[in-house]
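In: prediction below, plus the sequence it came from.
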Amino acid sequence: MSPDPTALAAAFGEAYQRDPEGVWHAPGRLNLIGEHTDYNDGFVLPFALARGVSVAAARRADGLLHLRSLQAADQGVVVPVDGGSLEGWAAYPAGVAWLLREHGAGGASLLIDSDLPAGAGLSSSAALECATALALCDLYGIEIDRRELALLAQRAENEHVGVPCGIMDQSASLLSRDGHALLLDCRSGLSSHVPFDPAASGLTVLVVDTRAAHTLTAGEYARRRAECEEAARLLGVPALRDVKDLAAALGSLADPVLRRRVQHVVTENHRVEAAVGLLRAGAVAELGSMLTASHLSLRDQFEVSWPEADVAVEEALRAGARGGRMIGGGFGGSAIVLTAADRAGNVRAAIEDAYAARSWTAPAIFEAEPAAGARRVI
């Protein structure tokens, strides 16, 4: 359930002593399959969640950005809309505002609310960027195609937060459609909607927030990206998406680390294409094996999984789930599990019991269905 827009509007009035001019919502995303392929110019298949980030906003005439969050302990941040430098949560909306200044955006007061757990790999940062971007565009009458707006939000995260993310998260938040996954070609930016209704097939998608928080700015994400770029350079291709003969590519690389990275990216792109074929054929249950294969590759070839995710997937499979995998950049965050709806309770209990047996913090588990993309709600 997304944040209550009426309550957020009321909270805005209390915080700023005026009514907001609107409330905008952008969803988090769950990447069904296609991990670490986006910045390699490959394919991804995410879908939007019902949960996300909402922003209540109003224009200001003094050239300032006032940023407050109901989830932040601080009293908010005030920065010039002309530009600057920030760290922490406020860098995400401020970065978007600074780039939109080039398109005519001015000062604004923003109040932010979220029901996405930060650090869970569900793209709370992109949701914050996209909700802010929609709000400022509407407030200032800025018309930007949603594909271009996704690129602007990505640029804000790259330049003003320092995370070299790909385009997937922002595209999923802005372009998704209810009851569909979004097939995104990360090179061309072209996308198409693929029907995905697990409930109609008697299936449930479980999101397992492992409670092992990740921090993409810690360096491992950037290191994996650099390794992929180095491998592409050595192979003489623009990006790993362009590797056509995997065996030949692996044979020409001396570094075993780079060989593992290439193997994951190339086979993961194939898995995305296979998953799309299964969905279009209505064979939703057969996705499970693709998810599990993706997890094993992320664990063993790309080396970005973590113990809590491995246990979640292993115990889910043992309890009868169709498949599962870690999601997100890695080293913490969430996993997804595809299971028959009538087994979901058993799968959930098996994961919770395994965590308790290891004295780990209990996971947060919830069901997910493909939801609509970012929009104005008031």
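Out: Perfect, thanks for sending it. Numbers count the residues shown, from 1 in each chain.
In: all contacts plus neighbour counts: C-alpha atoms, from now on.
Out: OK.
In: max-length helix in the chain?
Out: Counting residues, the longest helix in the chain under DSSP state H turns out to be helix 256-280.
In: next SSE after it?
Out: Next along the chain after helix 256-280, taking DSSP states H and E as the criterion, comes helix 287-300.
In: which elements pack onto the helix or strand following that following helix?
Out: The helix or strand immediately downstream of helix 287-300 is helix 307-318, counting by DSSP H and E. Packing contacts for helix 307-318, counted by 3 or more CA pairs under 8 Å, 6 or more residues apart in numbering; DSSP states H and E, involve strand 203-212, strand 323-326, strand 333-340, helix 344-357.
In: try it against this one:
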Amino acid sequence: MSVTGEFEALYGVEPEGIWAAPGRVNLIGEYTDFNDGFVMPLALPHTAVAAVARRTDGVLRIHSADVEGGIVQLDVDSLEPLSGTGWAAYPAGVAWALREAGHPVTGADIHLASTVPTGAGLSSSAALEVVTALALNDLCGLGLTRPELAVIAQRAENAFVGVPCGVMDQMASACSVAGHALHLDTRDLSFRQVPFDLAARGLRLLVVDTRVKHALGDGAYAERRAGCEAGARALGVRALRDVPYAHLPDALARLDDETVRRYVRHVVSDNERVERTIALLDAGDVRAVGPVLTEGHLSLRDDLRVSCAELDLAVETACAAGALGARMTGGGFGGSAVVLVESRAADAVGSAVEKAFAEAGYAAPRVFPAVPSEGARRLSA
């Protein structure tokens, strides 16, 4: 049954529209977004789809085709941050954030279905938030821009759900263009669509979902954010984005805390890796991006310490099997890796990773191509 049919079966009326918002992979620039830095994500073809109709009685009803249980019913006037509403906190948080910003949201019936793998570091939560924000923006005539919707969605996750994420995931879902990567400055939300047609160059970007679930609300992410903020204070800058890469050795010498020093080294060097990647893409030297990805993985593994055995195995095996480069993507502690590979070698590299996981006794990974896809959009009136 279609999401329209499922909506009608649930709520007894037709939806007023169908919307979609994608998950994402991040090519380069990790843990830089909450440091006002640079990132370069691209949208996936996997999406969260929402069928939605307005209500005027203050009732918010939310249902997911992907989660066991019935309709979650809430009162928009009684929405409270950190209220323990489970998965429904993501769309409910968007309604709360819109109302907190002064926008008239008087209730809605929402039915969701998603093909974005959960817990894989591919921003399944941001897809839920952005698709809800776009639907409510359209239905309520709020007139918000895509970056403004991304900020609303981020506030929902930060303040309502309680995950201190940066804005990259929501911006990627809201603003991406098919066939491009999004070069985003997270300080002012300025961005550039960078052509990223790998197939035309005989290349492919693979995603290796390790199937190790990660949860960014467990404290490890927040601890690293706090460490980065402590580093910025110690260095007398607004954010680590303001530490020039050329001055990194001097900055590190001024830091007494070894953990903070490692975090600072990763963030400042990863910002430089984003800028280096952009320069390579602009020059048409796409294959040279591969070693930059691997360099980024080593920094995430050794300085930020957010990798895990499965991610390390995926990266090491892919590179040994002939990949141009690879790294973990997303928040880490599980989730996925991205692998840049010659198209003709993609199957062999994927098979090598699958074999290595089997030999290590790990669950079979899910390997699929990351095709740069369209951002959030309305599918039907």
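Out: Cool, the structure landed. Values in this document were obtained by computation on a predicted structure and should not be read as measured data.
In: superposing both, give me the TM-score.
Out: The TM-score (TM-score structural alignment, normalised by the length of structure 1) is 0.97; 373 aligned residues with a CA RMSD of 0.9 Å.
In: sorry, back to before: can you give me how far the longest helix of structure 1 is from the chain middle?
Out: 18 Å (CA atoms, centre = their mean, to the nearest Å).
In: Pro195 of structure 2: how many residues sit nearby?
Out: By the criterion of other CA atoms under 10 Å, Pro195 of structure 2 has 16 neighbours.
In: what residues are up against it?
Out: Pro195 of structure 2 is in contact with 179-181, counting by CA atoms under 8 Å, 6 or more residues apart in numbering.
In: considering these, which possesses the most neighbours?
Out: Among those, the one with the most neighbours (other CA under 10 Å) is Ala181, at 26 neighbours.
In: is it true that that one lies in a helix?
Out: No - assessed with DSSP: H, G, I helix; E, B strand; the rest coil, Ala181 of structure 2 is strand; it does not lie in a helix.
In: name the helix or strand for the closest residue in space to it that isn't next to it in sequence, please.
Out: Counting by CA to CA, 6 or more residues apart in numbering, Ala181 of structure 2 lies nearest to Leu42, which is 4.6 Å off, once chain neighbours are set aside. Here Leu42 of structure 2, judged by DSSP H and E, is contained in strand 38-54.
In: what's the residue nearest to Ala181 of structure 2 aligned with over in structure 1?
Out: Using TM-score structural alignment, the partner of Leu42 of structure 2 in structure 1 is Phe47.
In: from what I see, His46 of structure 2 and Pro22 are in contact.
Out: Yes - His46 of structure 2 lies in contact with Pro22 (CA atoms under 8 Å); the separation is 5.6 Å.
In: and for the two, which residues touch both?
Out: Val116.
In: higher neighbour count, those two?
Out: The neighbour count for His46 of structure 2 versus Pro22, taken as other CA under 10 Å, is higher for Pro22 (34 against 21).
In: helix/strand/coil for that one?
Out: strand.
In: so who does the alignment partner in structure 1 of it touch?
Out: Here Pro22 of structure 2 is matched to Pro27 in structure 1, going by TM-score structural alignment. Residues near Pro27 of structure 1 by CA under 8 Å, 6+ apart: 48-53, 127, 173, 372-374.
In: count of residues packed around the residue nearest to Pro27 of structure 1 when sequence neighbours are not counted?
Out: Nearest residue to Pro27 of structure 1, sequence neighbours excluded (CA to CA, 6+ apart): Gly52, at 4.0 Å. By other CA under 10 Å, the residues close to Gly52 of structure 1 number 30.
In: I'd assumed Ala127 was in contact with Gly52 of structure 1.
Out: Yes - at 6.3 Å, Gly52 of structure 1 and Ala127 qualify as touching, with contact defined as CA under 8 Å.
In: between the two, which contacts overlap?
Out: Contacts common to Gly52 of structure 1 and Ala127, judged by CA under 8 Å, 6+ apart, are 26-28.
In: TSV for those, including distance to Leu317 of structure 1?
Out: Shown next, in TSV, are the shared contacts of Gly52 and Ala127 of structure 1 (distance: CA to CA, whole Å):
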residue	distance to Leu317 of structure 1
Ala26	32
Pro27	28
Gly28	26
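In: for Tyr140 of structure 1, state which of these is nearest.
Out: Relative to Tyr140 of structure 1, the closest of these is Ala26; by CA to CA it sits at 18.4 Å.
In: so what's that closest one up against?
Out: Contacts of Ala26 of structure 1 (CA under 8 Å, 6+ apart): 52-54, 127-128, 130-131, 173-174, 373-375.
In: okay, now the closest residue to Val315 of structure 2 other than its chain neighbours: neighbour count?
Out: Counting by CA to CA, 6+ apart, Val315 of structure 2 lies nearest to Ala326, which is 5.3 Å off, once chain neighbours are set aside. Other residues near Ala326 of structure 2 come to 33 when the count uses other CA under 10 Å.
In: what residue of structure 1 matches up with Ala326 of structure 2?
Out: In structure 1, Ala326 of structure 2 lines up with Gly324, judged by TM-score structural alignment.
In: measure stretch 318-328 of structure 1 end to end?
Out: 23 Å (CA to CA, to the nearest Å).
In: picking that back up, could you dump the contacts of Pro195 of structure 2 into a markdown table with distance to Thr277 of structure 2 added?
Out: Compiled in a markdown table, the contacts of Pro195 of structure 2 are given as follows (distance: CA to CA, whole Å):
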| residue | distance to Thr277 of structure 2 |
| --- | --- |
| Gly179 | 17 |
| His180 | 14 |
| Ala181 | 11 |
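In: in structure 1, which of the residues you listed remain in contact?
Out: Retained in structure 1 (both residues aligned by TM-score structural alignment, their matches' CA atoms under 8 Å) from the contacts of Pro195 of structure 2: 179-181.
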